[in-house]
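Colleague: sequence-free structure coming up:
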């Protein structure tokens, strides 16, 4: 199938006003691999204004090499032909500015640099600042932008700020950071980004649920037995020992990515797809989750093992990791949502490193019919429940498993699958998910971004677990072999309810 990157015409309502995208921390990998390719994809689809510029800001002087390096990232990471006729005009608008993030003189010079670009390019003072920096710089940069008069929007224009995760490490730190950021920026200027929400397959959960009469009537406790959400990676920590030692699987994935996906699966239909309506329904889901007892959680750490046929080391042998580390590389828990739709339906969520394969998926397991007419005719002696699998990555798609009669003179039943593939239906795409998020932030649409109360609500759920885990160091780490599906305690979490994780 051809790759889908270009669109001959754009919806004029989705084209932002002229603006400059300013990326702090532009020397980092994110800018080259994700942000610049995403911006160029928007250009290919005619979704960027003609009057536009990108300014990378970092501490080192990279002005001589920055544009060429970013172009290399667009070509190699964005699936772009080096001979694309729109590439050179786009790269002509990519600039670089060097300053320390705590340097007032540097910020004053940056302000003048941006104002000069406004005059050259007609960008009218509109700004999208992207803080692709370590979390300790978030508040400092925001406060200096305000101090030097760069947070006030021009008349009829905008100044918006994207903040990367992690947004806090627990409830207290999240509240502190929110207070510092909100002291210099209005809440509607702040776009707390979670790249999972840029994935088409996550956004499609809402379309699948609310746009199809076939599924919405059965999306409740009367028909659904339980829901599983898995975010599994086969890779290890990829040299990020110092970061992962302070994060762990719960902070890194469950509190943000998985909880966002859970809200899309469980939320009520919003009044509209405006940001306020969607955020309200997501927040209702998180607030309806009962406090999570520590006995409804499981944690693990990988040891040596085999992944994709290759021997790999254990977490404690990774570079710059404490050889007696108690950091979890796997986390799982059982959640209960106490509302009319979901009462009595458990949600089992898990995330981990060095698992059997890379897969992010929502698995919805339906209840059995009240009378098993064919239970003695099933091939394996039991009728399997209907299962709906929403594959977020990779091999994006949807699979529905149901029972069917095996051809022959007797009535025997076997599970079969109906499968929908994004690549087969729409062609392979080189988009990386940041396209939609960057565009929405320029348009001031916060639907797919986290807001303050939501961030603090999910941290309020997870912080007691982190505290309980910190108070009782695990004696059995490492407790799962790399290349498997995690520790036995995670299997026990479902087994005591008479269930088991769905095979992925």
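Modeller: Perfect, thanks for sending it. Computed from a predicted model, the values in this text were never measured in an experiment.

Colleague: hey, let's count contacts and neighbours off CA atoms from now on
Modeller: OK.

Colleague: can you pull out the strands in the stretch 101-250 of the chain?
Modeller: Using DSSP state E, counting those that start in this stretch, the strands of the stretch 101-250 of the chain run over 127-131, 159-163, 190-192, 224-232.

Colleague: CSV for the ones you listed, including mean neighbour count and distance to residue 312?
Modeller: Putting the strands of the stretch 101-250 of the chain into CSV (neighbours: other CA atoms under 10 Å; distance: least, CA to CA, whole Å) gives the following:
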stretch, mean neighbour count, distance to residue 312
strand 127-131, 25, 34
strand 159-163, 24, 34
strand 190-192, 24, 35
strand 224-232, 22, 17
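
Colleague: max-length helix in the chain?
Modeller: helix 452-471 (DSSP state H).

Colleague: and that helix, how far from the chain's centre?
Modeller: 18 Å (CA atoms, centre = their mean, to the nearest Å).

Colleague: try stretch 379-399
Modeller: On CA atoms, centre = their mean, the centre of stretch 379-399 falls 22 Å from that of its chain.

Colleague: What residues of it count as buried?
Modeller: Using 16 or more other CA atoms under 10 Å as the test for burial, stretch 379-399 gives 383-393, 396-399.

Colleague: Pull the residues that contact that stretch.
Modeller: For stretch 379-399, the external contacting residues (CA atoms under 8 Å, 6 or more residues apart in numbering) are 199, 201-202, 205, 358-368, 372, 374-376, 400-403, 412-415, 417-423.

Colleague: From one end of that stretch to the other, what's the distance?
Modeller: The straight-line separation of the ends of stretch 379-399 (CA to CA, to the nearest Å) is 21 Å.

Colleague: follow-up on the earlier one: quick one: the strands of the stretch 101-250 of the chain as JSON lines, columns for distance to residue 152 too.
Modeller: Below are the strands of the stretch 101-250 of the chain laid out as JSON lines (distance: least, CA to CA, whole Å):
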{"stretch": "strand 127-131", "distance to residue 152": "10"}
{"stretch": "strand 159-163", "distance to residue 152": "7"}
{"stretch": "strand 190-192", "distance to residue 152": "13"}
{"stretch": "strand 224-232", "distance to residue 152": "39"}
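
Colleague: State the number of residues packed around residue 306.
Modeller: Other residues near residue 306 come to 17 when the count uses other CA atoms under 10 Å.

Colleague: hold the first one in mind and look at this next one:
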């Protein structure tokens, strides 16, 4: 109740709107361990729907072990006969290739692919929605979107808080299954895909799955795992694995950095570096696209000793403040010739006087509209697990110990060595 707001329409007549909404909500107890509850739900829905067209969306926030049983009961007992039916499924989408395939087979035995919406709230962020808009509607970017001009791409997802705020299943699945499998790989797929034939969800998903299938096998030596140890952030927040559901000295990683490569003509040789962790110095979610140096740069002597300072960048930032930044080289005003790296800054809060919708709001609206481009199709799911499962098995079978890092710090030192190995300087430091 207290979470209901009218913030999107600037609080106009908020109380009236909340009351009107609540009058249309009902609670039907049924449990998820039998089909009787779904039969009762169907009867209640038929009373409310009367004789008109009846579309139904089922949001399944249930333990993974109960998912197929609940989905089967919905399919057999609660689907509408006078409209479409759609089913929303929360992470995790399996534990590895085999468990995910079993889950997919079970769902497809009862539902069509177009009815299934696998939701990851991070994919509903405006940053993700804007990826294709920036690329395909701006001539200034699309011709440069290839190995000839782009030196590396960095995807960074860092959070201040610890395990206690990172999801109910983090302590079992770890950060690779939690963040990398869906959010980061989907972000890279949207960024790196070929132009789709249209904006239809299936057209976009066809191109995304090609990117995932083109990714090279992940070698363990190109992956850095970390786990935070007890410490205090600058804001005074303490963190310790001893105070969480994860046993101290477990091998569950709370940080990962990795170098990915896409083996196709557009991206051959371009490192996609990912970095994600919790218990870090600040909340940061951004994509950084670093362009190559200008060949035979006439101003190299004015740039200074570090050529990295002269690298053009396109920065798409969701946290700490939504922004699109373009880093360019510019002459400092005044006598002489001194160059400075400056940012052309589109800060959303300064440009747009709008309330940013919550990611779940965006995604659930997409489900209502039947827009599925931000939801993983079964073949996308399989391609992502095929990339990560061999790596996960190697980590777990060899009992690879994560590198410890201070809670509230910048993460494992190994991440910097990884960047240097692939000729990349982490741009967020």
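Modeller: Good, I have the coordinates. Note that this is a predicted model, so its numbers are computed, not measured.

Colleague: TM-score, when you put one on top of the other?
Modeller: The TM-score (TM-score structural alignment, normalised by the length of the second structure) is 0.94; 427 aligned residues with a CA RMSD of 2.0 Å.

Colleague: picking up where we left off before, may I see the buried residues of the longest helix of the first structure?
Modeller: Residues 452, 454-466, 469 are the ones in helix 452-471 of the first structure that count as buried (16+ other CA under 10 Å).

Colleague: Which members of the buried residues of stretch 379-399 of the first structure are the farthest-apart pair?
Modeller: For these, the farthest-apart pair by CA to CA is 383 and 393; their separation is 28.7 Å.

Colleague: okay, the longest helix of the first structure sits on what stretch of the second structure?
Modeller: Mapping helix 452-471 of the first structure onto the second structure (TM-score structural alignment) gives residues 378-397.

Colleague: Measure the mean distance from the matching stretch to the first structure post-superposition.
Modeller: Superposed on the first structure, stretch 378-397 of the second structure shows a mean distance of 0.7 Å to its aligned residues (mean CA distance after the TM-score superposition for the first structure).

Colleague: which other residues reach that stretch?
Modeller: Residues outside stretch 378-397 of the second structure that contact it (CA under 8 Å, 6+ apart) are 93, 96-97, 100-101, 104, 113, 181-182, 185, 205, 208-209, 212-213, 215-220.

Colleague: Mind checking which of the contacts of stretch 379-399 of the first structure land in strands?
Modeller: Using DSSP state E, 359-366, 400-403, 412-415, 417-421 are the members of these that sit in strands.

Colleague: about what we covered before: can you name the next helix or strand after the longest helix of the first structure?
Modeller: strand 480-482 (DSSP states H and E).

Colleague: With the second structure overlaid, report how far that following strand is off on average.
Modeller: Mean deviation for strand 480-482 of the first structure: 0.9 Å (mean CA distance after the TM-score superposition for the first structure).

Colleague: whereabouts in the second structure does the helix or strand just after that strand align?
Modeller: Once the chain leaves strand 480-482 of the first structure, the next helix or strand it forms, by DSSP H and E, is helix 488-495. Helix 488-495 of the first structure corresponds to residues 413-420 in the second structure, going by TM-score structural alignment.

Colleague: From the chain's centroid, how far away is the matching stretch?
Modeller: Relative to its chain's centre, stretch 413-420 of the second structure lies at 23 Å (CA atoms, centre = their mean).

Colleague: quick revisit: can you tell me which of the buried residues of stretch 379-399 of the first structure is nearest residue 73 of the first structure?
Modeller: Using CA to CA, these come closest to residue 73 of the first structure at residue 393, 22.1 Å.

Colleague: So what does that closest one match up with in the second structure?
Modeller: Match for residue 393 of the first structure (TM-score structural alignment): residue 319.

Colleague: can you check residue 326 of the first structure too?
Modeller: Using TM-score structural alignment, residue 326 of the first structure lines up with residue 251 in the second structure.

Colleague: same check, this time on residue 233 of the first structure
Modeller: The equivalent of residue 233 of the first structure in the second structure is residue 159 (alignment by TM-score structural alignment).

Colleague: Give me the neighbour count for its match.
Modeller: 20.

Colleague: Report the central residue of the second structure.
Modeller: Among the residues of the second structure, the one closest to the centroid is residue 183, at 2.4 Å (CA atoms, centre = their mean).

Colleague: Shouldn't it be within a strand?
Modeller: No - counting by DSSP: H, G, I helix; E, B strand; the rest coil, residue 183 of the second structure falls outside a strand, being helix.

Colleague: hey, where'd the helices end up in the stretch 201-350 of the second structure?
Modeller: In the stretch 201-350 of the second structure, the segments counted as helices under DSSP state H, counting those that start in this stretch are 201-214, 300-303, 348-351.

Colleague: looking at those, which is buried most?
Modeller: helix 201-214 (a mean of 20; mean count of other CA atoms under 10 Å).

Colleague: relative orientation of it and helix 378-397 in degrees?
Modeller: In terms of direction (axes from the mean of the first three to the mean of the last three CA atoms, to 10 degrees), helix 201-214 of the second structure departs from helix 378-397 by 30 degrees.

Colleague: Show me what helix 201-214 of the second structure is packed against.
Modeller: Applying 3 or more CA pairs under 8 Å, 6 or more residues apart in numbering; DSSP states H and E, one finds that helix 201-214 of the second structure makes contact with helix 185-192, helix 378-397.

Colleague: Dump those into JSON lines; add distance to residue 151 of the second structure as well.
Modeller: Output for these, formatted as JSON lines (distance: least, CA to CA, whole Å):
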{"stretch": "helix 185-192", "distance to residue 151 of the second structure": "13"}
{"stretch": "helix 378-397", "distance to residue 151 of the second structure": "23"}
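
Colleague: Cool, thanks, signing off.
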